[in-house]
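Participant: using only what follows, build the 3D model:
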Amino acid sequence: MSYRTRLLSIAAGGLLSLSAALASNAQAQGPDLSPTQKDRVRVEKVEAAAKLIPADFKFVTPGKLTVASIPGRLPFAVYANDNKTPVGSEPDIAQLVADSLGLELELVPIAWADWPLGVTSGRFDAAIHNITVTEERKQKFDFSTYRNDLIGFYVPLNSAVQSISKPEDVAGLKVIVSSGTNQEEILLRWSEANKAKGLAPSEVQYYDDEAVLDVALQSGRADAYLGPNATSAFKAAQENKTRQVGTFSGGWPETAEIAVATKKGGGLADAFTTALNAQIENGNYAKVLARWNLSAEAIKQSRTNPQGLPKS
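Facilitator: Got it, this is the predicted structure:
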């Protein structure tokens, strides 16, 4: 081999190594959006859960668990790079349940507004997408809980704010929040309570554009952002520009939980709850949450139809 040939060979090998390193780094930094989801947690059938399915229950498709999924934003669910397969934390939870019951998973992408009628009409066996248990919803649906509903305060990495654990901690802070949300209602109540104590109120800021929101936070025009912890935690882990300084129940001061929704009286809820508890006990559930940076929202036990948020 000539000297020139050896140089070309070394250069080519270096480029291949660099390419592999860059690909590996990109994979480490970004979520897996392939439709195959090779790292998705898969489990064995849980006989105790499968036996709780009523003998006369008719699934939408025999042998399959048909689940409504709402692709829109990670970590919950988005379309994979084939533009048709939902992937994310909620499809992973759906897979846990389907595997535990010995069923094949069939995910049906829909809009958020379509899941209630889809479940009650029998178009889907269940809906799994960040659905909070409420007393109003319990009139039409049965629930099997699998995650705490948390909101979180996030600040820039270099912020002097280290902890927000009580209303007094937001006194005088400039806080970004979305209009018409639970977190806005909580923040406004906290600010009014602080004013009543003689403390400085919070300056509440609203941004429709997420990019503008990010700029306001990083430039110091705002001190903190209060929003759904799940999406904020995922974003913080991916971008490494913000950090969490406090979390609270999404129904503060009431406890709020996220659950699988099935048709009221349909007979699936106890089977789903048993399946989820089996995966909580053996550690597979924790692996799913860790995969999507949702460990902070883990529950210790799944429950069927717990107390939900009160009717407004």
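Participant: switch to C-alpha atoms for all contacts and neighbour counts from now on
Facilitator: Fine.
Participant: so residue 99 touches residue 45, yeah?
Facilitator: Yes - contact criterion Cα atoms under 8 Å: residue 99 and residue 45 qualify, at 5.7 Å.
Participant: compare those two (neighbour count), which wins?
Facilitator: Comparing residue 99 with residue 45 by other Cα atoms under 10 Å, the one with more neighbours is residue 99, at 21 against 17.
Participant: name the element that one belongs to?
Facilitator: When secondary structure is defined using DSSP states H and E, the element that contains residue 99 is helix 89-100.
Participant: output the contacting helices and strands for that helix.
Facilitator: Counting contacts by 3 or more Cα pairs under 8 Å, 6 or more residues apart in numbering; DSSP states H and E, the secondary-structure elements packed against helix 89-100 are helix 47-50, strand 64-69, strand 104-109, helix 269-282, helix 284-291.
Participant: could you give the angle of the helix or strand harbouring residue 142 to helix 269-282?
Facilitator: Mapping residue 142 onto the secondary structure by DSSP H and E places it in strand 141-148. Relative orientation of strand 141-148 with respect to helix 269-282: 10 degrees, computed using axes from the mean of the first three to the mean of the last three Cα atoms, to 10 degrees.
Participant: please generate a structure for the following sequence too, so the two can be compared:
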Amino acid sequence: MRLRFGALAAAALLLPPALAACGTDDPSSATDKEAVAGSTTAAAVVAKVAKDDALNAQLPADVRSAGTITTGISTVGAPFTFLAPDNKTQIGIEIDLRDAVAKVLGVRAAPTTTKWDSLLVGVQTGKFRVAQGNFGVTKDRLKTYDFVTYYNDGFGFLANPATNQPAVTQLTDLCGRKVGTFTGTSFIGVLQSHEGDCAKLGRQPWKISTYPDQASFTLALDQKRIDLYLRSAIRAQYDAKQQPAKLAFKGTLNSEHVGFVLKKGDALGPVLQKAVQKLIDDGTYARILQAWGLQTGAVSTSQLNPPGLD
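Facilitator: This is a model prediction of the structure:
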């Protein structure tokens, strides 16, 4: 697989977060007016969503009977899932998409908040039916889980502005550089699967370090223990905007499908896909993304299990 450069449009810089298309357990609260405004506007859009009786009739019997879809969620960070100013209420683009889909299906989302790295396990063990955490579709994950996509993200790179790191436009730009990322993300597998690329060019390999939270990797960049930090492209641009003295955005690689995660073969998957597609077709989806300034990540078609990254 060859990873190509693709910069997100300037609109994404206005976002009030990667995982990237990978997901992180990186708590964040709505400390700026843009985030609060985005949430308020999107909530008004979701409030107008009506039940689709035909789709409700297609739900698995246990879901229709219960009237709820158990959902695992984590405080990934703005604009995906994060805390409102009350430090209790979860808001974000994934919350709004989840609630809009539930309303289309005529059920209620019953969320369970947990650590990001416990979400996929929770789906597999049946703790909850669906998980959200800005999870990107990968070939490895597709062996165990089903995905219903609802936007695209990418791989974004951050650096300490004082180090004047060159921009990243292809994967081999990382050769000889120290790269950090969050523990447990899909980024690690991609980097490991291409470890031999630098040797083919006669260059030194990249070195990978992992960090549990934003404070840790920001400190590592500040102390120059790593050259670059890899995370969600959307979140990386947001971070650079919020902390320009500490973080500089250095480019985006690839495009990754992001969506709901279900256990492999769950009959709920195809119905979720139809619900997302209905929101796309009737314009609700576009209005939600616009509220968050996330139009550059929009998709025209929701997919069930699209091809995943290596």
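Participant: and the TM-score between them?
Facilitator: Both chains were compared after superposition, and using TM-score structural alignment, normalised by the length of the second structure their TM-score is 0.67; 277 aligned residues with a Cα RMSD of 4.1 Å.
Participant: hey, where'd the strands end up in the stretch 1-150 of the second structure?
Facilitator: Ranges of strands within the stretch 1-150 of the second structure are 68-73, 82-83, 90-91, 108-113, 130-132, 145-159, based on DSSP state E, counting those that start in this stretch.
Participant: now do whichever helix or strand comes after the longest one: which elements does it pack against?
Facilitator: To tie it back to what came earlier, the one meant is strand 145-159 of the second structure. On the C-terminal side of strand 145-159 of the second structure, the nearest following helix or strand under DSSP H and E is strand 178-182. Judged by 3+ Cα pairs under 8 Å, 6+ apart, the packing partners of strand 178-182 of the second structure are strand 207-211, strand 228-232.
Participant: reformat these as CSV; add distance to residue 304 of the second structure and mean neighbour count.
Facilitator: Conversion of those to CSV gives the following (distance: least, Cα to Cα, whole Å; neighbours: other Cα atoms under 10 Å):
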stretch, distance to residue 304 of the second structure, mean neighbour count
strand 207-211, 31, 17
strand 228-232, 22, 28
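Participant: how far apart are the helix holding residue 99 of the first structure and its match in the second structure?
Facilitator: After superposition onto the second structure, the average distance of helix 89-100 of the first structure to its aligned residues comes to 1.6 Å, using mean Cα distance after the TM-score superposition for the first structure.
Participant: which residues are contacting that helix?
Facilitator: When contacts are defined by Cα atoms under 8 Å, 6 or more residues apart in numbering, helix 89-100 of the first structure is touched by residues 40-47, 49-50, 64-65, 67, 69, 74-77, 104-105, 107, 128-130, 272, 275-276, 279, 285, 288-289, 291-292.
Participant: what does it correspond to over in the second structure?
Facilitator: The counterpart of helix 89-100 of the first structure in the second structure, using TM-score structural alignment, spans residues 93-104.
Participant: any figure for the gap between the aligned partner of residue 153 of the first structure in the second structure and residue 276 of the second structure?
Facilitator: Pairing criterion TM-score structural alignment: the partner of residue 153 of the first structure within the second structure is identified as residue 157. Summarising the geometry, the distance separating residue 157 of the second structure from residue 276 of the second structure, computed by Cα to Cα, to the nearest Å, is 30 Å.
Participant: tell me which of these two has more neighbours.
Facilitator: The residue with more neighbours, out of residue 157 of the second structure and residue 276, is residue 157; 28 against 25, by other Cα under 10 Å.
Participant: for the closest residue to the more buried one other than its chain neighbours, list the residues it contacts.
Facilitator: For residue 157 of the second structure, ignoring the flanking residues on the chain, the nearest one in space by Cα to Cα, 6 or more residues apart in numbering is residue 230 at 4.7 Å. Residues in contact with residue 230 of the second structure, defined by Cα under 8 Å, 6+ apart, are 155, 156, 157, 158, 179, 180, 181, 182, 187.
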